[in-house]
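> Sequence first, then the predicted structure, then my questions.
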Amino acid sequence: MGKIDFVILWVDGNEPNWQREFQAHSLKERGAKSSVRFRDWDNLQYWFRGVENYAPWVNNIFFITSGHVPNWLNLNAPNLKVINHSDYIPNDILPTFSSNTIEMYLHKIEELSEHFVLFNDDFFIINHVDKDRFFKKKFPCDISAFNVYHGRDLSTNNMCNIELLNKHFDKRKSLKKHFFKWFSIQNNKLLIRTLLLLPWPDFVGFYDHHLPQPFLKSTFKEVWEKEGDAISQSIKYRFRQRTNITQYLVRYWQLASGKYHCTNVFKDSVYFQIDQDNLNLAVNTIRNQSKKIIVLNDKENIDFENSKELINLAFSDILPLKSKFEI
C-alpha cells in the first residue's frame, strides 16, 4: 500500500472575520445555516494527538480552512499541510460556508495523494489503527448496502447523487460483476436491505455511515470529467442546498464500479449523536478506548458546556501529552 493522506475540514465559528462574512452572506442567500454546525468543542488538539499516537503511518495531514487556524497549531509540523479554500476552490464562489463545496473540489489539491481519508473534526482516532482499516489492495475499505431515500429531510441531497449515478451505471451489471462484494458477509445485517431492494431496476440509494471515508483521488477526477457541469452548477451556492451534489456521489461511484474492499466498518467504530442519554456511554468509550474510532456528532438542545467538559476530560485522560502539531 502506498502513501495515505488524511484530510480534515475545520472552521472556528467564533472567529470575528468569519462571523462577519457569514452574517453578510446569510442575508443574501438561503441555505442550511444551523449554528450547531459551527460551534467549537475545543478538542481539535485531541484529533491531532490521536493521529500521532494511533496512526503514525499517515503521510500528510491536509488541514482545510477558510484562512484562520487554531492559535496553538504548529504550522511548522513536518507533515502538516494547511490549505486555504482559496488555494483550490474557484474564487467566484468564495467565501463558501458549505462543506459540500469544500469537499467536492478536494481533487484540485495537487499535493494530495491518490489515497486519502476524509475526516470531519468530530471524527477521532482513540486507539491503534492500521493502514488496512482504510485501504486494502489499493482500494478504499467500505461497506455496501442498499437503502431508500426520502424527501422529508430538508438537508437531503442524496437523491441528486443517485440520479447522476444511474446515468453511468447499470445496477444489475454492477451486482453481477461485483457479486461477492455486494453480498459479502462483511455487510452483516445490512444484507437484508440489499436483498429487499433487489427488484428495483436502478440504484435507489445506499446505506450511509458517518465515519472517516477513504477515497481515491482518481475517482473524484473521473466523476468531474463525466458530470463537471452538473456538479459545478449544484455547488455554486455559499450555503448547503438540498440540490447539492456531494462527496457521497464519489463514494457511490466507488461502490458501483467495485473500486472498494468490503469491510465491516462498524466493527471498530462507533457513532454518537450526543445527548443526555448517551453522554456517559460516549465518555466511557473514550476513556476505555473500547473502539478505535469515535464520532461525536453535535446535537441541539443539550447541555453543551457540561457535555464539552466531560468529553474533553475523557480525551485528556487518554491523550495527555501535546503532539508535534501543537506549539
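All right, it came through fine.
> going forward, measure contacts between C-alpha atoms and count neighbours the same way
Fine.
> What are the contacting residues of stretch 8-25?
Contacts to stretch 8-25, defined as Cα atoms under 8 Å, 6 or more residues apart in numbering, come from residues 38-40, 61-66, 68-69, 95, 97, 118-121, 238.
> try this one next to it:
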Amino acid sequence: MSKDRAYPIDFVLPWVDGSDPAWRVKKAKFEKEESSSVHVFDYQDWGLLPYWFRCVEKNAPWVRYIYFVTWGHIPNWLNINHPKLKIVKHTDYIPEKYLPTFSSHTIELNLHRIPGLSEHFVYFNDDTYLLKKVTADFFFKLGLPCDSAVINPIAPANKECIANLMVTTTGVINENFFKRKVIWKNVWKWFNIRYFPLVFLNLMFIPWKRFVGLYESHLPTSMMKSTYNEVWDKEYRLLDATCTRKFRDFKMDVNQWVMKNWQIASGKFMPRGIRCGKLIAIRSVDDAEKYSDIIKKRSYPMICINDHITDETYLEAAKIIKTAFDIHYDEKSCFEL
C-alpha cells in the first residue's frame, strides 16, 4: 500500500473455462429448463488470459490482491501460490440458493460477499486489460471510485441486445434518485471538462425530468462494497430475481452497471476522463488487424477487446491480437508457471 493511501485496493477477475467437460454437462442440464441471453462466442477462449496478468504485474504492481473468481476450473499455467493471488470459487461467496449459476450477472452482483475483499476494488471482465502504467488514484481518489457521469440515451440495436439491461438499470436509478437534485448537488462532477465532448450531452438533457440513460464504457469499474450492500438493501427483490435465474436474461436482469450507476447518482465518485480507455468490437479478422495498433501503441490506459466472431476465424483473429500484445508483454509474469 502506498504511503499516501490509507486503504487497500483489490482487483476482481471472473473467468470461465467453456471447454471444461464437467461444467458443460452441468450447464447443458439447466439449459433445457431455462432460456438465456447467451451468445455462441461468450465461451470462446482466445488464449489471452496470461496477458491480463502480465499487464497487471507491469502496470499496477501496487494492487493488494487479485481475486480470481471461477466455477472451479483453474488454468494449468496459473501460479496459484503467488502471494497476491486469491482463488475464489462460486461456492465460496455466492449464496447456495443461487447455485449453480451460469450467469455473469449473478457472479457480478454478489462480489461484495467474497471473504476478505477490500472495500475498494476494481471489477474486470476477462476481456479488459491495462495497457499502460497506472497509479492507484487512476481508480480511486479521496476514497471514492473514479468514473464519468455522462447522460446517454439508450438506443438498443435490437430487442435481444445487452442495452436492455440499461433500460432496467435506468429505471432503478430514476426510482431511487431525483435527476435534478443529483446533478445540482454535484454540479462540477457532472459538468466536467474531462468528459469533453460528451459533456454536452449533460447540457442537452437538462430539460428532461428523468435520466434517459447513463454512459457505459465497458471498461474495468471502480467499486465499493458499501454500494453493493446499499443496493441489495434497496433493491433486494430485483437482484434476488436476477440471481435466481441460472442464465443471464437481458430483458429481465440487472448487472454490475446498477452498482456503478448508483455510485454516480449518489455522488460517491470522482470525475475521470472518457479517454481513460477504449472499447473495440472485433467481428472479423480485418477488425483484429485494424485495432491491433491500439494494443501495439498502448494508445489508452485500458482496453476492452469485445469479441463477436461466430466462426473458427476467431483463432486467426486471436493470433493477431496475441502478436500485438507480444510487443510489450511477451515475457511471462510471476503469475505464470
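The structure has been received and is ready for your questions. The structure presented is a predicted model; accordingly, all values stated were derived computationally and were not measured.
> From the contacts of stretch 8-25 of structure 1, list the buried ones, please.
With burial judged by 16 or more other Cα atoms under 10 Å, the buried subset of the contacts of stretch 8-25 of structure 1 is 40, 61-66, 69, 95, 97, 118-121, 238.
> what about the strands in structure 1?
4-9, 61-65, 80-84, 115-119, 123-125, 135-136, 139-142, 213-216, 261-262, 269-273, 293-297 (DSSP state E).
> Residues contacting the fifth one, please?
In this case it means strand 123-125 of structure 1. Identification of contacts with strand 123-125 of structure 1 by Cα under 8 Å, 6+ apart yields 46-47, 50-51, 54-55, 211-212, 292-296.
> Output the longest helix belonging to structure 2.
With secondary structure taken from DSSP state H, structure 2 has its longest helix at helix 314-329.
> Can you point out the buried residues in that helix?
Per 16+ other Cα under 10 Å, helix 314-329 of structure 2 contains these buried residues: Tyr314, Leu315, Ala317, Ala318, Lys319, Ile320, Ile321, Lys322, Ala324, Phe325, His328, Tyr329.
> State the pair within those residues that is farthest apart.
Taking Cα to Cα, the two most distant members of these are Tyr314 and His328; they sit 22.3 Å apart.
> so who does Thr310 of structure 2 touch?
By Cα under 8 Å, 6+ apart, the neighbours of Thr310 of structure 2 are Val40, Phe41.
> Look up how far Ala317 of structure 2 lies from it.
Counting by Cα to Cα, to the nearest Å, the gap from Thr310 of structure 2 to Ala317 of structure 2 is 12 Å.
> now for the strands of structure 1, which one comes closest to Trp182 of structure 1?
Across the strands of structure 1, closest to Trp182 of structure 1 is strand 261-262 (Cα to Cα), at 8.1 Å.
> once aligned to structure 2, how far is that closest one on average?
On superposition with structure 2, the mean distance recorded for strand 261-262 of structure 1 (mean Cα distance after the TM-score superposition for structure 1) is 0.7 Å.
> which bit of structure 2 covers that strand?
Under TM-score structural alignment, strand 261-262 of structure 1 corresponds to residues 270-271 of structure 2.
> Mind listing residues that contact that stretch?
Stretch 270-271 of structure 2 has contacts (Cα under 8 Å, 6+ apart) with Phe140, Lys141, Leu144, Pro145, Cys146, Asp147, Ser148, Ala149, Lys189, Asn192, Arg194.
> how about the last one, what's its match in structure 1?
With the correspondence set by TM-score structural alignment, Arg194 of structure 2 lines up against Gln186 in structure 1.
> Just list the residues touching Leu238 of structure 2, thanks.
Counting by Cα under 8 Å, 6+ apart, Leu238 of structure 2 makes contact with Asp253, Val254.
> Relative to Trp77 of structure 2, how far out is it?
Separation of Leu238 of structure 2 from Trp77 of structure 2 (Cα to Cα): 39 Å.
> likewise Glu34 of structure 2?
For Glu34 of structure 2 relative to Trp77 of structure 2 (Cα to Cα), the value is 34 Å.
> for Ser104 of structure 2, same thing?
Going from Ser104 of structure 2 to Trp77 of structure 2 by Cα to Cα gives 24 Å.
> more neighbours, these two?
Set Ser104 of structure 2 next to Trp77 and count neighbours by other Cα atoms under 10 Å: Ser104 wins out with 18 against 10.
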